[in-house]
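**Q** predicted model, plus sequence, below.
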Amino acid sequence: MQWTEGAEQRSARWYAQNGTPPPRRVVPADSRMGVAAAYRHVCEGTALLWRGDYQSARRLLTSLGRRAEGRGRSAPQAGAQAGSPGEAFHLQRREQARRTRILGLLLIPYENGWTVALRGAPEVSEACTHAYGPPAQGPGAGSLRELLGLVGAYEWHRKGVEIPALGPGGRIHPHYGVFSPVRGEYVDLVAEAPLPASAATAFDLGTGTGVLAAVLARRGVRRVVATDLDPRAVACARDNAGRLGLSERIDVQEADLYPQGRADLVVCNPPWLPARPRTALDRAVYDPESRMLRGFLDGAADHLLPGGEAWLVLSDLGERLGLRGRTELVDLIAAAGLRVLGRLDTAPRHPRATDRSDPLHEARSGEVTSLWRLGVEAPSGR
């Protein structure tokens, strides 16, 4: 990142976990710049490299957030103006992207490793190392909003998330950039579904934190192969297996969906919405063109042992938003040579399901998360 300060040309290493490129225009700023001027700068795409104290930067970020919220259409208005739940979904995503872009342009400087070079700044070296890795030499800069997010994520990692399905004291410690299992309904479905008659081996595809692999191992599956394409998730799942004393029963591999071989049970909780992700964390929520869903279904028959089952854990929010056709899922199941053995359903327990100000409230309030028990369709005889 390069900018001019006084008459001097300066540069700093740019840090952005979400893949945002360094801003092209940067101006130094401190408390002498009013909120209105600061908001005008960031709306025009000019980043503010903060030179005041840390608490003033946080106050400015809050003020910018209020302005961004006020300038954008309110949630009820967005929902009212959208002609369909799908349009409301796309309007909401565009508004979220606009807000993220604007608020990401308030920058803080780093020096001497992960030291925030502002008066009154907290110690953030452990959180930054967890997210970015060891610091490079020389000055750096990054978004204050991202820093606050990764500090919060580090607290989740340090304390862990309690998972009742893992038994007393069972906790999962998400790594930065790996989706945290804060919505427990899908975990409970895997904990409650009846296991196949023979369940000595299982595959957990797209394991993330490894929470479902751990639940299966705790339920008595002797060997679980957990896969993920993201190296961060692979490291996270291995870490959690070790913390839970399950390393000998859970083999975590970096792979795109299926590992080698066959299993009695294959479990997949793919991203629930067929849309394009914008950030690394988005990939846990958005599955463009249902790539992972289709790959799981299409490969199940070739990776199940005789009498085995494939468990698909999926919300119907995509159907309710019009992002997936009403019969598309059952059509994909049939096209993959699979049949439905049973289905377990649960209602959402997250706060958004009861938030009437959310433009997607109607869809969210009726959302159902299901565990589909699938078997291989027997070939038809003559």
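**A** Yep, it's here.
**Q** please make it C-alpha for all contacts and neighbour counts, starting now.
**A** Will do.
**Q** how close does the closest residue to G206 other than its chain neighbours sit to A237?
**A** Distances taken as C-alpha to C-alpha, 6 or more residues apart in numbering put D228 closest to G206, at 4.5 Å, once the chain neighbours are dropped. Distance, D228 to A237, by C-alpha to C-alpha, to the nearest Å: 9 Å.
**Q** immediately after whichever strand in the chain runs longest, which helix or strand?
**A** Longest among the strand segments of the chain by residue count, using DSSP state E, is strand 304-315. Per DSSP states H and E, the first helix or strand lying C-terminal to strand 304-315 is helix 317-320.
**Q** adding another structure so you can compare the two:
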Amino acid sequence: MTTDPTVPVIHWTDGDLELSARWRSEAGAAPPRRVVLADDRMTADAAYRQASEGVALLWRGDFQNARQLMQAMARRIDRKKHKSPASPLDAFNAHRQAQAQRARTLGMVLIPLDADYSIPLRRAPDVKQACAEVYGEGDAGGASSVVSLRELQGLVGAHEWRKKGIEIAALGARIHPYYGVFSPVRGEYIELVARAPLPSRSLAFDIGTGTGVLAAVLAKRGVERIVATDADARALACARENVARLDLTEQVQVCEADLFPPGRAPLVVCNPPWLPARPSSPIERAVYDPDSRMLRGFLDGLAAHLEPGGEGWLILSDFAEHLGLRSREALQAMIDAAGLKVIGRDDIRPVHPKAADPSDPLYRARAAEVTSLWRLGAK
């Protein structure tokens, strides 16, 4: 076990032995206080009951049986009936609460990892590369750890996305997202950037670049130089790799910055998180923007970073408006208070499956959603 006091540790007993290991949680969850050993003899009902009470189950049986157990627990959660919400905002709050509770309960099934990220269980898959991409290289002589099976599945899924990539029509190529970096699976916002009239092809800033997809689209459109910024180390590494894969390093410079790089540009692009609510984990920061911090920061700093006659492109869904989280009037007031004017706007409807799924708890808001590219200029 690690002796570093900054590293979280999980404790449990096995007979008369007091044991511990490093606790891993990319979601920032604290180590469970109550941990019991579990194996193939545990029923789904018993597992669901204990997990609902906050008791974590450290698995000692067959790995595939642990997967099946968690799936059975998920079915029990999903069978619960929920009250009909009175408003879209009530629906959103109830949905987030239910999702958080679901994540907590399913997160109680725990899997041991050896120091090299091998899983010491029967029929366990090889997850070494997926873990190394997120946790760093394993050390055969180091300490073992424990992770929730749900997080481990997320790591493996992200590894597959990173390996095969996502086809981007505007690029005629693939973008390879990292774990924890917003994946460009919703193509409508990319299409908006691919078709908007360019005010200049000399220089552009891409604020909060993530995977680097918008910077790459601008480069493919002939913008000679793009400075792409992000404050997240994982996003910066992801963007740099994608830029290199696409052979765009001569055009695109990826640099660390909280919003803007120094200087001014004739085009500044930003696709901030769309929902002004608090993320429940670091991974949700690409979707949730507490108090519209990034949106306000972009708008408030835009005029000072635009060349005369330049344009700022704000790519923003109105999903928050349909949920009652932010009004159109509030957005327009932010634009006005920042000394900006609206030059034009291009809208597009979403095509993702949830927008056409009446069983989705947020269907009404999703079906009405429009994503817009706001072309902004200094007053």
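**A** That came through, no problem. Everything numeric in this text was worked out from a predicted model, so none of it was measured.
**Q** drop the TM-score for these two in here.
**A** Superposed pair, TM-score by TM-score structural alignment, normalised by the length of the second structure: 0.96. Supporting alignment: 368 aligned residues with a C-alpha RMSD of 1.0 Å.
**Q** which one's more surrounded, D228 and A237 of the first structure?
**A** A237 (33 against 25; other C-alpha atoms under 10 Å).
**Q** what sits in contact with each of D228 and A237 of the first structure?
**A** T207, G208 (C-alpha atoms under 8 Å, 6 or more residues apart in numbering).
**Q** tell me which residue of the second structure matches up with S31 of the first structure.
**A** Aligned by TM-score structural alignment, S31 of the first structure pairs with D40 of the second structure.
**Q** and the counterpart of the residue nearest to G206 of the first structure in the second structure, how far is that from E133 of the second structure?
**A** By TM-score structural alignment, D228 of the first structure lines up with D230 in the second structure. When distance is defined by C-alpha to C-alpha, D230 of the second structure is 19 Å away from E133 of the second structure.
**Q** which residues are in contact with the spatially most central residue of the first structure?
**A** By C-alpha atoms, centre = their mean, the first structure has its centre lying nearest to L281, at 3.4 Å. By C-alpha under 8 Å, 6+ apart, L281 of the first structure lies in contact with G177, V178, F179.
**Q** hmm, try it at 6 Å
**A** Neighbour list for L281 of the first structure: G177 [criterion: C-alpha atoms under 6 Å, 6 or more residues apart in numbering].
**Q** counterpart of it over in the second structure?
**A** Counting by TM-score structural alignment, the partner of L281 of the first structure is I283.
**Q** tell me the secondary structure at that match.
**A** Following DSSP: H, G, I helix; E, B strand; the rest coil, the label given to I283 of the second structure is helix.
**Q** then V182 of the first structure?
**A** Each residue gets one of three states, and V182 of the first structure gets coil by three-state DSSP.
**Q** nearest spatial neighbour of the residue mapped onto it from the second structure, chain-adjacent residues omitted?
**A** Using TM-score structural alignment as the criterion, the counterpart of V182 of the first structure in the second structure is V185. Spatial nearest neighbour of V185 of the second structure, excluding adjacent residues (C-alpha to C-alpha, 6+ apart): I166 at 7.1 Å.
**Q** can you get me a residue count around G261 of the first structure?
**A** 10.
**Q** could you pull out the helices for the stretch 1-150 of the first structure?
**A** 35-43, 54-71, 75-81, 85-103, 125-132, 144-159 (DSSP state H, counting those that start in this stretch).
**Q** mean shift between the fifth one and the second structure?
**A** After superposition onto the second structure, the average distance of helix 125-132 of the first structure to its aligned residues comes to 0.7 Å, using mean C-alpha distance after the TM-score superposition for the first structure.
**Q** confirm for me that A115 of the second structure is in contact with G136.
**A** No - if you go by C-alpha atoms under 6 Å, A115 of the second structure and G136 don't touch, sitting 11.3 Å apart.
**Q** more neighbours: which of those two?
**A** More crowded of A115 of the second structure and G136, by other C-alpha under 10 Å: A115, with 18 against 10.
**Q** which residues sit in contact with the residue nearest to G206 of the first structure?
**A** Counting by C-alpha under 6 Å, 6+ apart, the residues that D228 of the first structure touches are G206, T207, E254, A255.
**Q** filter those down to the buried ones, ChimeraX style.
**A** Those of the contacts of D228 of the first structure that count as buried under 16 or more other C-alpha atoms under 10 Å are selected in ChimeraX with:
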select :206,207,254,255
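**Q** out of the contacts of D228 of the first structure, the closest to P194 of the first structure would be?
**A** Comparing the contacts of D228 of the first structure against P194 of the first structure with C-alpha to C-alpha places T207 closest, at 20.2 Å.
**Q** quick one: map that closest one onto the second structure.
**A** Counting by TM-score structural alignment, the partner of T207 of the first structure is T209.
**Q** mind checking the SS state of its match?
**A** What three-state DSSP gives for T209 of the second structure is coil.
**Q** which among the helices of the stretch 1-150 of the first structure is found nearest to R324 of the first structure?
**A** helix 85-103 (10.0 Å).
**Q** quick one: the closest one to the second structure mean distance?
**A** Taken over the aligned residues, the distance from helix 85-103 of the first structure to the second structure averages 0.2 Å (mean C-alpha distance after the TM-score superposition for the first structure).
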